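>>> this one's sequence-less:
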């Protein structure tokens, strides 16, 4: 049971770690790319170090295989030489000695044959490992080169996109400014026209109010002087019109009127002293 929980927590931890990595990558993709390149470079360095060790091992194994083969070939040649000597030897004691030596040499050759096979097999295996390591190293180097190229291309694309975005934003701002200037001019003109119209209307209203005030004051003055506001007098005046005034008097008429007034004055009786004030008639 405890092993189950440890495994479950491990899986959960891996998922949480992956989610954190994904969030960081989404937050700053450039830094994440640079970090990934560094990881790939470190991995390539490790692969290079491993390849170097494998090549050294291969060189050692190859040298040992070559030395084992050369030792075997030299001893085989010696055995063949002793065999020819044994065939040509007529002395029984020498022949017996050669036979003993040849038997020992053949025993060594039989042992060396297996040793040579092992050394050559190890050398072949080391060579195969070197080939695999070289292929892996080339793949990692290619992947790193492509990743760097892709990052450089992405940075160039992002830079071009940023420049294009700035150009489009500038173009949009200029278009907005032009539209704003046109709209602003029209708007300002409309505001000016509206203000002038309102002023003209207000002036008309003020003029009409002044006219009505003057008319009212004039009518009141006429009513005060002529008929004191009497409706009957006003109607009568309107009926007779303006022709009911006193006709013009000539010079002779005026002189005669004055003469008559003087005569009338002389004919008046003398004032009565008993009256309380002069010229008072009873």
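Cool, got the structure. Bear in mind that the values here come from a model prediction, so they are computed numbers and not experimental data.

>>> going by C-alpha atoms from here, please, whenever you check contacts or count neighbours.
OK.

>>> ranges for the helices of the stretch 1-150 of the chain?
Ranges of helices in the stretch 1-150 of the chain, per DSSP state H, counting those that start in this stretch, are 2-27, 29-88, 92-222.

>>> one more to weigh against that first structure:
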């Protein structure tokens, strides 16, 4: 039996979608539809300090406005906390996790060099410390990346069909469960892609580096490996990436202004940005 292509769009309800989100959703949707496959939606709503229920409705309205239809029920990460806890328990039982008590300021002060705009690489300050008397203190759980990579052995994944050697060590000991959230992006997205049967992950090139970590977690947890297709990001006339922090126009604002969503989607597919005078 031929494999059914399954792609997903998985926004976080921490704000309103902008054209960059639309571009990624359209590419994921069209990838599946052109192959007779399924396009599913997941709401990544476990960031308790920033996620807002009211943004969920707006996200779905935006997708409908663009003319994108999804298959099946929408998955909410906030309803899957037991799955993330079980995965953490497995990794702890393998001796791969440790408590980290460091603050952001302490990490920034002691971290290894990281590319401009990237998260600092954690220097392993809490790795190997005796945390027995500190378990009541606020802490996150980090993975001992060197130990985990040695256990998993050499790994590969594909991007647009080209084999990529996984290099999870470059990310350092990433967080898998935060102080203020039951699971990190890395852990939750890996588990959920497997649970939803995602065969092809279509997402922005800004997440290329994260895939090295996801490939490692797939190996450790015995999960299937999807094919990856990281796409270029949309940029404005100033060359800056279209993102919330750069005040990119929201889809909700465009809808309120009377824009035709299907026409906007058609322009993006044609390589043009509507109303903001820049090319994709």
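Alright, I've got the coordinates. Given the structure is predicted, the values throughout are model-derived calculations rather than measurements.

>>> quick one: TM-score?
For these two chains in superposition, a TM-score of 0.18 is obtained (TM-score structural alignment, normalised by the length of the second structure); 82 aligned residues with a CA RMSD of 6.1 Å.

>>> most tightly surrounded among the helices of the stretch 1-150 of the first structure?
Using mean count of other CA atoms under 10 Å, the stretch among the helices of the stretch 1-150 of the first structure with the largest mean neighbour count is helix 29-88, at a mean of 16.

>>> and it with helix 92-222, angle?
170 degrees (axes from the mean of the first three to the mean of the last three CA atoms, to 10 degrees).

>>> give me the distance from helix 29-88 of the first structure to the chain's centre.
Computed by CA atoms, centre = their mean, to the nearest Å, the chain-centroid distance of helix 29-88 of the first structure equals 59 Å.

>>> so which elements touch that helix?
Here helix 29-88 of the first structure touches helix 2-27, helix 92-222, going by 3 or more CA pairs under 8 Å, 6 or more residues apart in numbering; DSSP states H and E.

>>> including distance to residue 48 of the first structure, could these go into CSV?
Listed next are these as CSV, based on distance: least, CA to CA, whole Å:
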stretch, distance to residue 48 of the first structure
helix 2-27, 27
helix 92-222, 7
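
>>> quick one: which of the ones you listed is nearest residue 42 of the first structure?
helix 92-222 (10.4 Å; CA to CA).

>>> now the element after the closest one, going C-ward?
helix 231-240 (DSSP states H and E).

>>> from residue 151 of the first structure, how far out is the residue nearest in space to the middle of the first structure?
For the first structure, the residue nearest the mean C-alpha position is residue 165 (8.0 Å; CA atoms, centre = their mean). In this view, residue 165 of the first structure and residue 151 of the first structure are 20 Å apart by CA to CA, to the nearest Å.

>>> about what we covered before: residue 238 of the first structure is nearest to which of the helices and strands packed on helix 29-88 of the first structure?
Nearest of these (CA to CA): helix 92-222, 12.9 Å.

>>> angle of that closest one against helix 231-240?
80 degrees.

>>> so which elements touch helix 92-222 of the first structure?
Taking 3+ CA pairs under 8 Å, 6+ apart as the contact cut, helix 92-222 of the first structure packs with helix 29-88.

>>> now do the helix it packs on and helix 2-27, the angle between them.
Inter-element angle recorded for helix 29-88 of the first structure and helix 2-27: 120 degrees (by the same axes, to 10 degrees).

>>> endpoints of stretch 43-61 of the second structure, how far apart?
End-to-end span of stretch 43-61 of the second structure (CA to CA): 14 Å.

>>> check contacts around residue 82 of the first structure.
Residue 82 of the first structure makes contacts with 98, 102, as judged by CA atoms under 8 Å, 6 or more residues apart in numbering.

>>> equivalent analysis for residue 201 of the second structure, please.
By CA under 8 Å, 6+ apart, the contact set of residue 201 of the second structure is 7, 8, 28, 226, 227, 228, 229, 230.

>>> which one of these sits closest to residue 192 of the second structure?
Looking across these and measuring by CA to CA, the closest to residue 192 of the second structure is residue 8, at 10.4 Å.

>>> elements contacting whichever helix or strand the closest one is part of?
Here residue 8 of the second structure sits within strand 6-9, counting by DSSP H and E. Applying 3+ CA pairs under 8 Å, 6+ apart, one finds that strand 6-9 of the second structure makes contact with helix 19-33, strand 38-43, strand 200-204.

>>> let's go with 10 Å and repeat that
With contacts taken as 3 or more CA pairs under 10 Å, 6 or more residues apart in numbering; DSSP states H and E, strand 6-9 of the second structure sits against helix 19-33, strand 38-43, helix 185-195, strand 200-204.

>>> re earlier: where's the residue nearest to the centre of the first structure relative to residue 159 of the first structure, distance?
Distance from residue 165 of the first structure to residue 159 of the first structure, by CA to CA: 10 Å.

>>> that's a strand at residue 98 of the second structure, yeah?
Yes - assessed by DSSP: H, G, I helix; E, B strand; the rest coil, residue 98 of the second structure belongs to a strand.

>>> touching, residue 162 of the second structure and residue 230? I think so.
No - Residue 162 of the second structure lies out of contact with residue 230 (CA atoms under 10 Å); the separation is 11.4 Å.

>>> neighbour count for these two, which is higher?
residue 230 (18 against 11; other CA atoms under 10 Å).

>>> tell me the buried residues in stretch 26-44 of the second structure?
26-33, 37-44 (16 or more other CA atoms under 10 Å).

>>> just those residues now: which is nearest residue 192 of the second structure?
For the buried residues of stretch 26-44 of the second structure, the nearest to residue 192 of the second structure is residue 42 (8.7 Å; CA to CA).

>>> I'd guessed that closest one sits against residue 8; true?
Yes - counting by CA under 10 Å, residue 42 of the second structure touches residue 8, with 7.0 Å between them.

>>> from the rest of the structure, what touches stretch 122-139 of the first structure?
43-66, 116-121, 140-145 (CA atoms under 10 Å, 6 or more residues apart in numbering).

>>> before we move on, the earlier item: I'd like to know which of the helices and strands packed on helix 29-88 of the first structure is closest to residue 253 of the first structure.
helix 92-222 (32.5 Å).
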